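Colleague: The sequence and its predicted three-dimensional model are supplied below.
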Amino acid sequence: MKIIQFLLSVLAAVCASGMLYKSIVVYSPLRSVSIAITSLLTVGSVLLVVLTFIELKRSISL
């Protein structure tokens, strides 16, 4: 179950990174707001990957 959770968090981080790239590249009148929101989403998903990796590593070492 922890492996599935880790894989899903990696997938969420990849999707969030793609959304951040898209918000940087595409011109929009609210570009700075969309970059700020997707940056927060990307940072949160990367933190989720780190936390799930730590949990996975901890459960494997037991």
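Modeller: Looks like it came in fine.
Colleague: C-alpha only now, for contacts and for neighbours.
Modeller: Fine.
Colleague: Now the top helix by length along the chain: buried residues?
Modeller: Determined from DSSP state H, the single longest helix within the chain is helix 31-61. Buried residues in helix 31-61, defined by neighbour count with 16 or more other CA atoms under 10 Å: 34-35, 38-39, 41-42, 45-46, 48-49, 52-53, 56.
Colleague: Check stretch 7-17 too.
Modeller: Residues of stretch 7-17 classed as buried: 9-10, 12-13, 16-17 (neighbour count, 16+ other CA under 10 Å).
Colleague: A further structure is provided below for comparison with the first:
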Amino acid sequence: MADLLQRARTLISRASAIGGATQWEASLLNAYLVAVENNDRDKADRLFRQLEELLEQRAEAKRRG
């Protein structure tokens, strides 16, 4: 479980680095935390990958201007 919580911290840091999370990203992060709380690792993994991709796309768009 500690690794799953560390992943949440990583996502929050990434979102902060690009100006904060969008409402959609915040909703996905909340769903991720609920999955962690419910010990649903498969769902947590899927949500993590989805959030990671969204944040990377926004970071790339920000770098491009």
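Modeller: Perfect, thanks for sending it. No experiment lies behind these values; they were computed from the predicted model shown.
Colleague: Need the TM-score between these chains.
Modeller: Scored against TM-score structural alignment, normalised by the length of structure 1, the superposed chains reach a TM-score of 0.52; 44 aligned residues with a CA RMSD of 2.5 Å.
Colleague: Closest to Ile24 of structure 1 out of the buried residues of stretch 7-17 of structure 1?
Modeller: Ile24 of structure 1 lies nearest to Ser17 out of those, by CA to CA, at 10.7 Å.
Colleague: ok, now how distant is whichever residue in structure 2 pairs up with that closest one from Gly65 of structure 2?
Modeller: Matched by TM-score structural alignment, Ser17 of structure 1 corresponds to Ala26 in structure 2. With distances taken as CA to CA, to the nearest Å, Ala26 of structure 2 is found 23 Å from Gly65 of structure 2.
Colleague: Would you mind pulling up the elements that the strand or helix carrying Met19 of structure 1 packs against?
Modeller: Using DSSP states H and E, Met19 of structure 1 maps to helix 2-25. Counting contacts by 3 or more CA pairs under 8 Å, 6 or more residues apart in numbering; DSSP states H and E, helix 2-25 of structure 1 packs against helix 31-61.
Colleague: how distant is the helix it packs on from the center of its chain?
Modeller: In terms of CA atoms, centre = their mean, to the nearest Å, the centre of helix 31-61 of structure 1 is found 4 Å from the chain centre.
Colleague: Can you name the residues in contact with stretch 23-34 of structure 1?
Modeller: Applying CA atoms under 8 Å, 6 or more residues apart in numbering, the contact partners of stretch 23-34 of structure 1 are 35, 38.
Colleague: And that stretch, end to end?
Modeller: OK, stretch 23-34 of structure 1 end separation, CA to CA: 6 Å.
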